[in-house]
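*Asks:* Compute the structure for the input listed below.
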Amino acid sequence: MKIGEAARVSGVSARSLRHYEDEGLIVPGRCDNGFRDYCRSTIDRVLVIRSLLESGLPVRLIRDLLPRIADGSGTGDDAVPARFLQEVQEYRDRLAARIAALGEQQAALDAYLRQARGGER
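*Replies:* From the prediction side, this is the model:
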């Protein structure tokens, strides 16, 4: 299928599909005229990529993870390298720290609003 149909089927924009290709996350086939040709397995991979991006993983980690997902080696606990798990944990820890900081900022704004409104909520 061409890029427009692939975008419709996958739920991502044609621009995102091109970006995934530029990042080395997908490799669509090419027609004789040079147009991209997306097969079902590429669309399935796009859905996995989209899910991983929505979970907050950076493209760099997704690029490392995709080959293990594709060949089925990323399904067992011992199949995922410790280095990769450590990177995901560190990313998660940085995310948790950002969430905590945002929570503190939100609490400070709530306190300010309460005070500015004369103690009412």
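*Asks:* Going by C-alpha atoms from here, please, whenever you check contacts or count neighbours.
*Replies:* Noted.
*Asks:* For whatever helix or strand residue 89 lives in, buried residues please.
*Replies:* If you go by DSSP states H and E, residue 89 is part of helix 82-116. In terms of neighbour count (16 or more other CA atoms under 10 Å), helix 82-116 has its buried residues at residue 91.
*Asks:* And this one, please, so the two structures can be compared:
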Amino acid sequence: MRIGELAARAGTTTRTLRYYESRGLLPARRAVNGYREYGEEDLRLLRQIRTLQDFGFGLEETRPFVDCLRAGHPAGDACPASLAVYRRKLAELDELIGQLTDVRQQVARQLASAELAAEAEAPGGPEPRCELTG
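*Replies:* Just a heads-up that it's a prediction; the model follows:
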């Protein structure tokens, strides 16, 4: 298939495919007439890259998965290098979750403190709540 068809089937643009080619992630095979030619295996590579990017992996982090597929493994995550990237990404996500949990707790404490202060400042106690607005 040609580049336009591959881009359409992969849900991306020809510009993106050329960029992946320049980065060595997508093989650059040319027909006699100079047109780029791609096969189903290239579509599989692109789907792997897109899935990983949807999960938050950077383009370079997808390289071990692409290399694993190119090595003939049916899944791009069956190789040791791919597993190492998964482990690093999980550790990174765990760290981010920890940071977000800390921030959430701080914001919750600030909110509780602000609500108490607002109630204390309100003349006659807290304002009546409107049932229509919550």
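*Asks:* what distance separates the helix holding residue 89 of structure 1 from the middle of the whole chain?
*Replies:* In this view, helix 82-116 of structure 1 has its centroid 19 Å away from the chain centroid, taken as CA atoms, centre = their mean, to the nearest Å.
*Asks:* just checking, what packs against that helix?
*Replies:* helix 59-71 (3 or more CA pairs under 8 Å, 6 or more residues apart in numbering; DSSP states H and E).
*Asks:* chain center to the helix it packs on, what's the gap?
*Replies:* On CA atoms, centre = their mean, the centre of helix 59-71 of structure 1 falls 11 Å from the chain's centre.
*Asks:* Please list all residues in contact with the nearest residue to residue 83 of structure 2 once chain neighbours are set aside.
*Replies:* Spatial nearest neighbour of residue 83 of structure 2, chain neighbours left out: residue 77 (6.3 Å); criterion: CA to CA, 6 or more residues apart in numbering. Residues counted as contacts of residue 77 of structure 2 (CA atoms under 8 Å, 6 or more residues apart in numbering) are 65, 68, 83.
*Asks:* roughly how far apart are the last one and residue 129 of structure 2?
*Replies:* Counting by CA to CA, to the nearest Å, the gap from residue 83 of structure 2 to residue 129 of structure 2 is 54 Å.
*Asks:* Give me the most central residue, structure 1.
*Replies:* Structure 1 has residue 53 as the residue nearest its centroid, 0.7 Å off, counting by CA atoms, centre = their mean.
*Asks:* Which strands or helices does the helix or strand harbouring that residue pack on?
*Replies:* Assigned by DSSP H and E, residue 53 of structure 1 belongs to helix 40-54. Counting contacts by 3+ CA pairs under 8 Å, 6+ apart, helix 40-54 of structure 1 is packed against helix 3-10, helix 59-71.
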